[in-house]
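Student: Quick one, structure for this:
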Amino acid sequence: MKDSRASNYRFKHNTDIGQNFLVNQGIVENIVKAAEILDGEVVLEVGPGKGILSRQILKWPCSRLISIEVDHRLSQFLDPLTQEDDRVTIIWEDALRMNFLKDLPCPPSLVIANLPYHITTPIVWKFLEELAPQGLTRMVLMVQREAAVRMIQQEGSKDRCPLGITLEAMGMVRKVLNVPPGAFRPIPKVQSSVIRIDITANRQLPRDPNWRRMLKISFAQRRKTLINNWGIAGIHRDEGLRRLISVGLRETTRAEEVPLNTWLKLSSSFQWSE
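Tutor: You can find the predicted model right below:
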């Protein structure tokens, strides 16, 4: 195995693209253990960095590890992985710009990633839109703690959000562990959490423009009621009241107060798309 201590010393982290690399081996082991990698699974990793998670994943019986990395300077750490283990494929690309359906050699059933925090919401939506219909069953993700809270919250919480509601409709999200800033280099200014997302239902939902539009306009201004947000989006007040009454909601209801089953009824019963 290549000794990269000198390279580690010379490497200059680019924090503009979220390069806070995990260095705590115990946390790495807990992340991969939480993923429960099955024999023969295809695993997708986004942002492998210097490969600490990659090497731990390869201790499990996956059939293939596909790692997507945008920074070619990290080839000195990642290229040796492809030489040591023929299960590894490195794709040098920006994951947000990829078409996973076309650009991945095969569809993964599992995603494990230490995500750059500034892309958390768009990349999770992308996983759901492009990979869930192809058989993605679960994700184990390192995210900023505030993002983890938003994805886990149930109705009634001010932290509730469209992504969290969609995840609830598709399965289950749970926190695996909290991770202190000292587990990274360079040390970030934010707290982190590892979450596990299990996908068991409604795999096509993230692709539904009616669902996405409904949530977008409903959460457009959090302090406003649903009927006021809908009015801003062009839905006449009388029509808004009719929709509220049909699913048993009050005129004063705000988006964060609506339970999942009611969102599903609103989506299936009415047209929201532009």
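
Student: rest of the way, CA atoms for contacts and neighbours
Tutor: OK.

Student: Confirm for me that residue 164 is in contact with residue 147.
Tutor: No: counting by Cα atoms under 8 Å, residue 164 does not reach residue 147; the two are 9.5 Å apart.

Student: Could you give the separation between the terminal residues of stretch 59-73?
Tutor: Start-to-end span of stretch 59-73 (Cα to Cα, to the nearest Å) is 25 Å.

Student: Check the offset of that stretch from the chain's centre.
Tutor: Distance, stretch centre to chain centre, for stretch 59-73: 17 Å (Cα atoms, centre = their mean, to the nearest Å).

Student: Could you pull out the helices in the stretch 151-274 of the chain for me?
Tutor: Ranges of helices in the stretch 151-274 of the chain, per DSSP state H, counting those that start in this stretch, are 162-170, 209-218, 226-232, 237-246, 260-269.

Student: Can you add distance to residue 114 and mean neighbour count and give these back as a markdown table?
Tutor: Formatted as a markdown table, the helices of the stretch 151-274 of the chain follow (distance: least, Cα to Cα, whole Å; neighbours: other Cα atoms under 10 Å):
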| stretch | distance to residue 114 | mean neighbour count |
| --- | --- | --- |
| helix 162-170 | 19 | 21 |
| helix 209-218 | 26 | 19 |
| helix 226-232 | 35 | 22 |
| helix 237-246 | 40 | 15 |
| helix 260-269 | 28 | 15 |
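
Student: please give me the structure for this one as well, since I'd like to look at both together:
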Amino acid sequence: MTGPDLPSLRETVARHGLDARKSLGQHFLLDPAVCARIAALAGALDGRHVIEVGPGPGGLTRALLASAAAEVVAVELDRRAVAALAELAAAHPGRLRVVEGDALKVDPGALVPAPRKIVANLPYNVATPLLVGWLRGAAALEGMTLMFQQEVAERICAAPGAEAYGRLSVLAQWRCRCDMLLRLPPGAFSPPPKVWSAVVGLTPHAEDPGSVLFAAMERTTAAAFGQRRKMLRGALKSLGDAEGLLAAAGIDGTRRAETLTVAEFDTLARVVMKVGGR
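Tutor: Purely as a prediction, here's the structure:
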């Protein structure tokens, strides 16, 4: 069965009983034009090994296979979707590999060789933990093009002082250049979610902070934004000598977390790492 002989996405959904499940955070993209647009937003895929998470019936997968990607590896937890994707793999021998499993437990670096990109319409219920995990290992990735709920996308891209600016903003922008690429209304999905969605492009920065500093940044941002209304000298007490940490970083303890730039958080996290603050 070759590309033109494949059933339509809606036929695939019907044949495999692929009703979207809320428990899996599923909202399928069935419009080939929208899928093609998202694949194009991922940039050059020539020779790249592309990881897709939560492909569902394979709408975006088909668009990725239409590119010049060396291979597409689809990680899917839903067995019904795995069966549907098997048909697609048969139509593209050697270019699509389907991995049944939980993406939260999959290491992209071990899954495919470099150069690697992740392109996915992420399941809503695990999108944030997936992103944080990939940020930890961002040095192994060339880039990510990811669909989130618009609210989450805005948090990722928010600037200091903005209402949406928070821990996820700092972690994402510290490790990557973050660009809002596309917004999609509920009607673009089946079934339509209650909110708009958005695609974010994340390009890892050249400098890799390493696992120890990343862990320090996670602790620092968790403490700082865990009690947003508190001044930093109060919010950071769980890390140890808050006043001493802030003084060493050259940051006024009366400021609040949302006023700090990503660069200031970097300075603070390096101090936390150095003194072993917890």
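
Student: re earlier: if I look at residue 164 and residue 147 of structure 1, which residues touch both of them?
Tutor: With Cα atoms under 8 Å, 6 or more residues apart in numbering applied, the contact sets of residue 164 of structure 1 and residue 147 do not overlap.

Student: Onto which residues of structure 2 does stretch 165-181 of structure 1 map?
Tutor: The aligned range for stretch 165-181 of structure 1 in structure 2 is 170-186, by TM-score structural alignment.

Student: returning to that earlier point: tabulate the helices of the stretch 151-274 of structure 1 (a markdown table), appending distance to residue 20 of structure 1.
Tutor: Listed next are the helices of the stretch 151-274 of structure 1 as a markdown table, based on distance: least, Cα to Cα, whole Å:
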| stretch | distance to residue 20 of structure 1 |
| --- | --- |
| helix 162-170 | 24 |
| helix 209-218 | 31 |
| helix 226-232 | 38 |
| helix 237-246 | 45 |
| helix 260-269 | 35 |
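
Student: what's the closest of the ones you listed to residue 62 of structure 1?
Tutor: helix 162-170 (24.4 Å; Cα to Cα).

Student: between that closest one and helix 209-218, how big is the angle?
Tutor: 140 degrees (axes from the mean of the first three to the mean of the last three Cα atoms, to 10 degrees).

Student: Where does the aligned partner of residue 125 of structure 1 in structure 2 sit: helix, strand or coil?
Tutor: Aligned by TM-score structural alignment, residue 125 of structure 1 pairs with residue 132 of structure 2. Assigned with DSSP: H, G, I helix; E, B strand; the rest coil, residue 132 of structure 2 falls in the helix class.

Student: Contact partners for residue 132 of structure 2?
Tutor: Residue 132 of structure 2 touches 168, 171, 172, counting by Cα under 8 Å, 6+ apart.

Student: In contact with the first one, which residues?
Tutor: I take that to be residue 168 of structure 2. Residue 168 of structure 2 touches 132, 155, 156, counting by Cα under 8 Å, 6+ apart.

Student: rewinding a little: so how far is residue 201 of structure 2 from the match of residue 125 of structure 1?
Tutor: Distance of residue 132 of structure 2 to residue 201 of structure 2, computed by Cα to Cα: 15 Å.

Student: Point me to the helix or strand that includes residue 145 of structure 2.
Tutor: Residue 145 of structure 2 belongs to strand 143-149 when assigned by DSSP states H and E.

Student: mean shift between that strand and structure 1?
Tutor: Strand 143-149 of structure 2, aligned to structure 1 and superposed, deviates on average by 0.6 Å (mean Cα distance after the TM-score superposition for structure 1).

Student: centre of the chain versus that strand, how much separation?
Tutor: The answer for strand 143-149 of structure 2 is 5 Å, by Cα atoms, centre = their mean.

Student: what's it aligned against in structure 1?
Tutor: On structure 1, the counterpart of strand 143-149 of structure 2 by TM-score structural alignment is residues 138-144.

Student: Can you tell me what sits against the matching stretch?
Tutor: 31, 34-35, 109-117, 120, 190-199.

Student: Also stretch 227-242 of structure 2?
Tutor: Here stretch 227-242 of structure 2 has contacts from 219-220, 223-226, 243, 246, 253-258, 272, 277-278, using Cα under 8 Å, 6+ apart.

Student: can we see that at 10 Å?
Tutor: 166, 216, 219-226, 243-248, 251-258, 260, 272, 275-278 (Cα atoms under 10 Å, 6 or more residues apart in numbering).

Student: And for stretch 9-16 of structure 1?
Tutor: 4, 19-21, 49, 71, 73-74, 116, 118, 185-186, 188.

Student: what distance separates the start and the end of it?
Tutor: Note: stretch 9-16 of structure 1 ends 19 Å apart using Cα to Cα.

Student: Next, the buried residues of it.
Tutor: For stretch 9-16 of structure 1, a neighbour-count test (16 or more other Cα atoms under 10 Å) marks nothing as buried.

Student: can you check stretch 31-43 of structure 1 too?
Tutor: 31, 32, 34, 35, 37, 41, 42, 43.

Student: Quick one: the residues in structure 2 that that stretch pairs up with.
Tutor: Counting by TM-score structural alignment, stretch 31-43 of structure 1 sits on residues 38-50 of structure 2.

Student: now do stretch 54-68 of structure 1
Tutor: By TM-score structural alignment, stretch 54-68 of structure 1 lines up with residues 61-75 in structure 2.

Student: Tell me which residues of the matching stretch come out buried.
Tutor: Buried-residue list, stretch 61-75 of structure 2, by 16+ other Cα under 10 Å: 61-65, 67, 69-75.

Student: just stretch 184-191 of structure 2 next, same as before
Tutor: Buried residues in stretch 184-191 of structure 2, counted by 16+ other Cα under 10 Å: 184, 186, 188, 189, 190, 191.

Student: Throw those residues into TSV and include distance to residue 14 of structure 2, thanks.
Tutor: Formatted as TSV, the buried residues of stretch 184-191 of structure 2 follow (distance: Cα to Cα, whole Å):
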residue	distance to residue 14 of structure 2
184	24
186	21
188	18
189	16
190	12
191	13
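
Student: Secondary structure class of residue 117 of structure 2, three-state.
Tutor: Secondary structure, three-state DSSP: residue 117 of structure 2 is strand.

Student: give the contact list for the equivalent of it over in structure 1.
Tutor: Using TM-score structural alignment, the partner of residue 117 of structure 2 in structure 1 is residue 110. By Cα under 10 Å, 6+ apart, the residues touching residue 110 of structure 1 are 35-38, 41-45, 62, 65, 131-132, 135-140, 197-198.
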